[in-house]
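Q: Sequence and predicted structure, then a few things I'm wondering about:
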Amino acid sequence: MPLFNDFGFTEEQKMMRQSLLNLAERHLPPEKIRELDRDSGWPKEAYKALAKDGWLGLLYPERYGGLDGSYKDACILLETLSYHYACFATTYMTSAIYAGLQLLYNGSEELKQDYMVPLIQGDIYIAFALTEPQTGSDAAAIKTHAVRDGDDYIVRGQKWFITSAHVADYIVLVVKTDPSAQPAHNGFSLLLVDAKAKGVSIKPIETMGRHTTHTNQIFFDDVRVPARNLIGQENRGWRILMRGLNLERMAIAACGAGNAQKAIDIAQDYATQRIQFDQPISKFQVISHKLADMRIKAEIARLITYRTAEMLDAGWDAKMETAIAKIVATDNDFECANIGMQVMGGAGFSMEHDMQRLFRDSRLGPIGGGSNEIQRNIIAKLMGL
């Protein structure tokens, strides 16, 4: 049985997936993944390999050193990386998609040349910071603010749950520049902040899973940011943020589909080798049906993800579809890991097997990137409810 269903892929896309899988296996063998998860390490070597082979530029124009790839190409990349190790895909998304594409779509040519091109080349890593301690689902309530002072902005505030900020060279930061704006999101702006600047301090947050790309608190204490580092127009940050939400949801869905397939492979491999009552436990209907349910859930996640990607490639305004894809893929990912734990029993619960890591890592999916409850609000609103 093939690793993934590749119906509808071009020969180039099939080769792309195999190349990425080979890269991941070469630079992140199982023992290295377990070490990173145990020690909260970061996959520097593997990330550099992605850069060397040009993958960081997949969604960027050729004139900047990119590959002019499609959204479907991005899904293939993220599903493949997440299949190998969920945090590897997240490492890619954070800088090359969430942060970097803000520079591509909205940054000045100077910012693109000085920061986006080095990002594509793998010379710098950029994190993205929106969430705050008092604002999660209610993103419009952010309090971190920036005040213009001559040729600089002065930033004060705090961000929370910021992925990979501990290894970032720069941060795409969402701030409030007009505190009197009504509605509040009309007063937002985006700034590119040096993560090593005076007044910036970063502290890790200990979490149940995603230990490699763990989240962080960031404190900004009178941090000076050059005004030329404004991304887009002042007080127009909310509008440009909204442009990236469809892509973010699609990307998270692709990662969920990959991780779900990995759970199937681990559980199936265990079930066909575990002997009870003189036969593999996969021969018992109660186990084979669980594996079949996992396969159904993973395939549904893939189907909705790739259909959504094709809609985005066609220029479709797929707000509802990306919200649906995010819900379906992340819920199914967690359910696959949960069923996989049950199939493996005590072995799945033990740290020597990888299923417990997939279970821990998959739990973030329905929470992060706009909780699945918020996605349902979006769907209901688009339905006119």
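A: Nice, I can see it. Note that the coordinates shown come from a computational prediction; the quantities given were computed from them, not determined experimentally. Residues are numbered from 1 along each chain as shown.

Q: all contacts plus neighbour counts: C-alpha atoms, from now on.
A: Noted.

Q: Pretty sure residue 191 sits in a helix.
A: No: according to DSSP: H, G, I helix; E, B strand; the rest coil, the state of residue 191 is strand, so it is not within a helix.

Q: for comparison:
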Amino acid sequence: MNFEYTKAQLELQDEISHFVKHTINKMGFIDKKRPFNAEEWKEVGNLKIHGLPIPVEFGGRGFDALSSTIALEELSYHCEDGGLPFAIAAQMLSCLIPIWKNGSDSQRNNFLPKLCDGSYIIANSITEQETGSDIYGMKSTAKQEGGDFIIQAQKTLITNAPLAGWSLVYVATNPEKRYFGGVSAFIIDHSLSGVNSNLALKKLGLESVQMGNQSFENVKVSEKDLLGKLGSGGPIFQSSMEWERACLGAVHLGRMKKIIDFLILFVKNRNVGGNPISKYQSISHKIADMKIKIETSRLILYKAASNLDSNKETGITASIAKLYISEAYRTMCYDAFSIMGGSAYLSGSFIENYIKDSLSSTIYSGTSEIQRNIISGYLKI
């Protein structure tokens, strides 16, 4: 087992860090309450960061899952705004991966190059208000009429929805079958009659990421808009969630590294009783525990990504990664708040946005409770 980065991975890290420092962080992303726009999204696309794991033939960078995860970690560490790497990773893992893995030649050729270079934005549209984590109990439907389908759907908490021009929408086509043949996925153009995806929701964290409600009222689509086969939406979504759960933790890990780097300087320079607070074990031990969380998270993250590349035990390792890293991220933010004391309580403090951003990490891509259900299911208990 080799823990060393390859030459290509080191070069990728350097490329990402240089780009973020000299381009992204100078384009206004540091205004964490201002949503990024299409021009800024396209600038990221010039490096095809949106398409890190997508094959070169479809406009991507052609990296494996592990290298893509290393790149996302580097992006998150250097980017001043944590919302941007989250939005990039969410689109990549929940939308580009399914189109690459399941799309027709036409869909891959039409969408992937423009998604990889930032010309297009697409949203992953599955969550519903009433069903929540019971995703296969969705109320959204598609009724077949000849060679067309009529979509009726109400979706909520959809990342990138107000900015996107398309959505990958999951609807029930045979509700009784649920996961096993009951759900289908469609790529839907937002310019179609009956699509409303413009309402942005106000959130507690990740403020620069636009998230919204969507409605699809009597939207007519054709068979060419169907991703994969009719009824194959369940496995398509599950596969995309394995990618998301396995790799999205890279965004959290980058933020965790940023926090510990800040805290090490903070405790060395903050004096109490004539001594830097780094000399107190109650402080230094907390930071030592943070370092352990970071190193453990990286091992779990890289194993989950490597398993995607080898197609081995992807489900359980992805859920372990999602559960452990998101919980570690949230805990680390609160420990940082404790160490910083009163200065952390002031609006605009270093840790404020990290705390708010971390709250949702244990909810999206399946809550911590759902991950424990998945893990225990693999253990047959």
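A: Yep, it's here. Just so we're clear, the structure is a prediction, and the values are computed from it rather than from any experiment.

Q: Put one on top of the other, what's the TM-score?
A: The TM-score (TM-score structural alignment, normalised by the length of the second structure) is 0.93; 377 aligned residues with a Cα RMSD of 2.0 Å.

Q: Quick one: the helices in the second structure, in order.
A: 7-22, 38-45, 65-78, 83-91, 97-102, 105-116, 233-247, 249-269, 281-310, 314-340, 342-345, 352-359, 368-378 (DSSP state H).

Q: average distance between the longest strand along the first structure and the second structure?
A: Longest strand in the first structure by number of residues (criterion: DSSP state E): strand 216-226. Here strand 216-226 of the first structure, set against the second structure after superposition, deviates by a mean of 1.4 Å using mean Cα distance after the TM-score superposition for the first structure.

Q: corresponding residue for residue 212 of the first structure in the second structure?
A: In the second structure, residue 212 of the first structure lines up with residue 208, judged by TM-score structural alignment.

Q: I figured that match was touching residue 28, is that so?
A: No: contact between residue 208 of the second structure and residue 28 fails when scored by Cα atoms under 8 Å: they sit 10.8 Å apart.

Q: still on that earlier bit, for the helices of the second structure, please prepare a markdown table with the additional fields distance to residue 124 of the second structure and mean neighbour count.
A: Converted to a markdown table, the helices of the second structure look like this (distance: least, Cα to Cα, whole Å; neighbours: other Cα atoms under 10 Å):
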| stretch | distance to residue 124 of the second structure | mean neighbour count |
| --- | --- | --- |
| helix 7-22 | 25 | 15 |
| helix 38-45 | 17 | 18 |
| helix 65-78 | 19 | 25 |
| helix 83-91 | 7 | 24 |
| helix 97-102 | 10 | 20 |
| helix 105-116 | 13 | 19 |
| helix 233-247 | 10 | 24 |
| helix 249-269 | 18 | 20 |
| helix 281-310 | 20 | 18 |
| helix 314-340 | 18 | 23 |
| helix 342-345 | 35 | 14 |
| helix 352-359 | 20 | 20 |
| helix 368-378 | 19 | 16 |
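
Q: Kindly reformat those as CSV containing distance to residue 195 of the second structure.
A: Listed next are the helices of the second structure as CSV, based on distance: least, Cα to Cα, whole Å:
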stretch, distance to residue 195 of the second structure
helix 7-22, 35
helix 38-45, 20
helix 65-78, 32
helix 83-91, 20
helix 97-102, 21
helix 105-116, 19
helix 233-247, 20
helix 249-269, 31
helix 281-310, 34
helix 314-340, 32
helix 342-345, 42
helix 352-359, 29
helix 368-378, 31
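
Q: closest one to residue 180 of the second structure among these?
A: Closest to residue 180 of the second structure of the helices of the second structure is helix 233-247 (Cα to Cα; 6.7 Å).

Q: which residues in the first structure does that closest one align to?
A: Counting by TM-score structural alignment, helix 233-247 of the second structure sits on residues 237-251 of the first structure.

Q: Other residues contacting that stretch?
A: If you take Cα atoms under 8 Å, 6 or more residues apart in numbering as the criterion, stretch 237-251 of the first structure is touched by 74-75, 78, 93, 97-98, 102, 106, 174, 185-190, 232, 305, 308-309, 318-319, 322-323, 325-326, 369.

Q: distance between the ends of that stretch?
A: 21 Å (Cα to Cα, to the nearest Å).

Q: Could you measure from residue 299 of the second structure over to residue 239 of the second structure?
A: In terms of Cα to Cα, residue 299 of the second structure sits 22 Å off from residue 239 of the second structure.

Q: I should have written residue 265 of the second structure there, sorry.
A: 41 Å.

Q: Please apply the same query to residue 114 of the second structure.
A: Applying Cα to Cα to residue 114 of the second structure and residue 239 of the second structure gives a distance of 22 Å.

Q: try residue 84 of the second structure
A: Taken as Cα to Cα, the span from residue 84 of the second structure to residue 239 of the second structure is 24 Å.

Q: Please apply the same query to residue 314 of the second structure.
A: 9 Å.

Q: What's the match for residue 355 of the first structure in the second structure?
A: Looks like residue 355 of the first structure aligns to residue 351 there (TM-score structural alignment).

Q: quick one: contacts for that match?
A: 259, 333, 336-337, 344.

Q: can you rerun that using 10 Å?
A: 259, 262-263, 333-334, 336-337, 340, 343-345, 357 (Cα atoms under 10 Å, 6 or more residues apart in numbering).

Q: before we move on, what about residue 248 of the second structure?
A: Per Cα under 10 Å, 6+ apart, neighbours of residue 248 of the second structure: 69, 72-73, 85-86, 88-90, 92-93, 241-242, 301, 305, 318, 321-322, 325-326, 361, 365.

Q: repeat that for 7 Å
A: residue 89 (Cα atoms under 7 Å, 6 or more residues apart in numbering).

Q: Would you mind measuring from it to residue 312 of the second structure?
A: For residue 248 of the second structure, the distance to residue 312 of the second structure - Cα to Cα - is 18 Å.

Q: equivalent range in the second structure for stretch 188-200 of the first structure?
A: Residue span in the second structure matched to stretch 188-200 of the first structure, by TM-score structural alignment: 183-195.

Q: which of the contacts of residue 351 of the second structure sit farthest apart?
A: Going by Cα to Cα, the pair spanning these furthest: 343 and 357, at 18.7 Å.

Q: Residue 104 of the first structure pairs with which position in the second structure?
A: Here residue 104 of the first structure is matched to residue 100 in the second structure, going by TM-score structural alignment.
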